[in-house]
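Engineer: what would the 3D arrangement of this be:
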Amino acid sequence: MDILFVADPLESFKVYKDTTFSMMREAQRRGHRVFACEPAHLAWRSGDLVRALVREIVLTGEDEEWFQERGNAVRALRDFDAVLMRKDPPFDSEYFYATHLLEHVEREGGRVFNKPAALRDHPEKLAIMEFARFVSPTLVTRDADAIREFHAEHRDIILKPLDGMGGMGIFRVREDGLNLGAITETLNLDGAQTVMVQRFVPQISEGDKRVLVIGGKPVPYCLARIPQGTEVRGNLAAGGKGVARELSARDREIAEALGPVLAPRGLLLVGLDVIGDCLTEVNVTSPTCFQEITQQTGFDVPAMFVDALEAAVGR
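Structural biologist: So this is what the prediction gives:
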């Protein structure tokens, strides 16, 4: 297969942990050709197809100069056997526009994973609303009074912006309510922006678990991202320590409930965030943790992913 990865600049990859890199490596190992471009390279002209300046690359096995470029050319995206949208968040206006260009690639006959419409339809924090039976008490609002009432009821809460990533903008407010007003004003921009508020789940001390679901089926291990020191966030980007573990019965219950729902919508790869027994996020843009789980457990997550991709494409 010819596989195109729409991603961040290749030169920015941290290959020792990058999930997109691990996908590329496994695809090349199987004899597939690997291509890459950035969302900024996508373009459409009336009367023509969606095209992009793409780079064909060969992975070298080195850490520094990890790829060599065989050449580059402007190509129609529909001509690739699979197009993988792997651009990291934030899901801003440019990401949104890219999904529309990629959706047109589908109309032209191309195959895009994850499906562009599904990326738009499943905002990573709000997607949990569909699966409320697995969620801790949660409030989505821009109303400061409603947030104060939620805190009065639950006493220990987490507040976070809907467009945050890597733990950015997450605040904990304990029973004393210290700085609740200031934090609310900061996050909701005095009522102009919607905020998510959740009851604090104390099992965060045991890790914010990333449960991967590939082709509707759970990877048998998760990566527990454990907060360090006085930090409340387990995100690796916020200094959390990643420890691979077998799925608990509850982890598997959640994954097996969501997988058969999300996969038919075109979500080939999903990353569920679970704290304790509670689902906190449904990540669909560029879920990570392939390499950490594979290195610590020996379970080949990239192989499972490329198996699912080949099956989806029919190769």
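Engineer: rest of the way, CA atoms for contacts and neighbours
Structural biologist: Noted.
Engineer: ok, Ala152 to Pro137 distance?
Structural biologist: Distance of Ala152 to Pro137, given as C-alpha to C-alpha, to the nearest Å: 13 Å.
Engineer: mind listing the helices for the stretch 51-200 of the chain?
Structural biologist: In the stretch 51-200 of the chain, the helices defined using DSSP state H, counting those that start in this stretch lie at 93-107, 116-121, 144-154, 180-188.
Engineer: please, which helix or strand holds Leu262?
Structural biologist: helix 249-262 (DSSP states H and E).
Engineer: could you dump the helices of the stretch 51-200 of the chain to a markdown table with mean neighbour count?
Structural biologist: Below are the helices of the stretch 51-200 of the chain laid out as a markdown table (neighbours: other C-alpha atoms under 10 Å):
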| stretch | mean neighbour count |
| --- | --- |
| helix 93-107 | 18 |
| helix 116-121 | 18 |
| helix 144-154 | 16 |
| helix 180-188 | 17 |
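Engineer: residues contacting the helix holding Leu262, please?
Structural biologist: If you take C-alpha atoms under 8 Å, 6 or more residues apart in numbering as the criterion, helix 249-262 is touched by 131, 134, 211, 213-218, 272, 274, 277, 279.
Engineer: sequence B follows; please return its structure for comparison with A:
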Amino acid sequence: MKIAFLTDPLSQFKTYKDSTFAMMREAHRRGYEIYAFGPEDMALEGGQVIANISKITLTGDSEDWYRAEAAVSMPLSSFDAVLQRKDPPFDMEYIYATYLLEMAEQQGARVFNKPAAIRNHNEKLSIAQFSQFTTPTLVTRDEQRIRAFHRAHQDIILKPLDGMGGAGIFRIREDGMNLGSVIETLTLNSTRTIMVQRYIPEIVHGDKRILLIGGKVVPYALARIPQNGEVRGNLAAGGVGVAQDLSERDLEIAQTLAPQLYERGLLLVGLDVIGNCLTEVNVTSPTCFQEITQQKGFDVAAMFTDALEVAVTSPYKKTSV
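Structural biologist: Predicted structure coming up:
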């Protein structure tokens, strides 16, 4: 099998924890050919979606971990699978990339996750489709609505709809200190829509990442526990990851969403759960493969590659909301 990874520059990978690297390593172990390119390498030329793509060889060295051949212009349809593993920000360039990938699909490429499904599932807003699992939530740019939400719930979280890694997340407590400033900053003076949620105190026990692969649930979560007074558990914000068994509520949430999201064309999804509440549905480039494998001995990359092997030989799943 030939697999092309659409990803961030390989030179930036932290191989001891990178989930895309774990995917590559497992593909290499199975004898598959590995290729890599970035969104800047794609083009629509002569009616065909092509990219300047480099064949990658893994060296087994933890530092100097790959060799890349000279990039060659190739149609994306020439691969058995194209894996979209580019991190956010989910800006217009990201959206343009999904359009090109969708055109490539029409020319025979198999892209995972499906680009239309990525566009249709904003990682913050998608939780509204599963409101039975969420904390009280408001999505608006209106300052008065946000202030009323704060009066009702007293302790709230405000965050942008397009952030990642915990960037731009604020907690406002009962006294409302700096609420006006935070609203102005996040909404850009009421020109940008944001999400506001009732604070979930169980965050002190971790923001749990639960992985869904091929419509099935990985049996362990990675609880990302805030440190040093932080409200954010994200690893990128200094949280410590602790792998743990899924609770009954975790399983209820995951088993409800897994088949639905797979049916929509999402091979890999990362749910974020705090306490008993679903807080995000991550579809762009979910992580935490290696932390779960290292701490629990469960080979997440192998489960993913098994699911990919099934997916490339199966009819495409429909994409809907």
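Engineer: hang on, the earlier thing: and the helices of the stretch 51-200 of the first structure as TSV, adding distance to Leu53 of the first structure?
Structural biologist: Formatted as TSV, the helices of the stretch 51-200 of the first structure follow (distance: least, C-alpha to C-alpha, whole Å):
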stretch	distance to Leu53 of the first structure
helix 93-107	14
helix 116-121	20
helix 144-154	47
helix 180-188	38
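Engineer: could you identify the most distant pair in the contacts of helix 249-262 of the first structure?
Structural biologist: Gly215 and Asp277 (22.9 Å; C-alpha to C-alpha).
Engineer: neighbour count winner among these two?
Structural biologist: Ranked by neighbour count (other C-alpha atoms under 10 Å), Gly215 of the first structure and Asp277 place Gly215 first, with 23 against 17.
Engineer: and that one, what does it touch?
Structural biologist: Neighbours of Gly215 of the first structure in contact, by C-alpha under 8 Å, 6+ apart: Gly259, Ala263, Leu267, Leu268, Leu269, Phe305, Ala308.
Engineer: any idea how far Ala312 of the first structure is from the first one?
Structural biologist: According to C-alpha to C-alpha, Gly259 of the first structure stands 15 Å off from Ala312 of the first structure.
Engineer: quick one, which of the two is more surrounded?
Structural biologist: Gly259 (22 against 15).
Engineer: how near is the more buried one to Arg29 of the first structure?
Structural biologist: Counting by C-alpha to C-alpha, the gap from Gly259 of the first structure to Arg29 of the first structure is 27 Å.
Engineer: burial count for the counterpart of Glu38 of the first structure in the second structure?
Structural biologist: With the correspondence set by TM-score structural alignment, Glu38 of the first structure lines up against Gly38 in the second structure. For Gly38 of the second structure, the count of nearby residues is 19 (other C-alpha under 10 Å).
Engineer: one more: Asn228 of the second structure?
Structural biologist: 7.
Engineer: got the contact list for it?
Structural biologist: For Asn228 of the second structure, the contact set (C-alpha under 8 Å, 6+ apart) is empty.
Engineer: correct me, but Val72 of the second structure touches Ile50?
Structural biologist: No - between Val72 of the second structure and Ile50 there is no contact under C-alpha atoms under 8 Å: 9.8 Å.
Engineer: tell me which of those two has more neighbours.
Structural biologist: Taking neighbours as other C-alpha under 10 Å, Val72 of the second structure and Ile50 compare with Ile50 leading, 22 against 12.
Engineer: in contact with the closest residue in space to that one that isn't next to it in sequence, which residues?
Structural biologist: For Ile50 of the second structure, ignoring the flanking residues on the chain, the nearest one in space by C-alpha to C-alpha, 6 or more residues apart in numbering is Pro75 at 4.1 Å. By C-alpha under 8 Å, 6+ apart, Pro75 of the second structure lies in contact with Gln48, Val49, Ile50, Ala51.
Engineer: much appreciated, bye for now.
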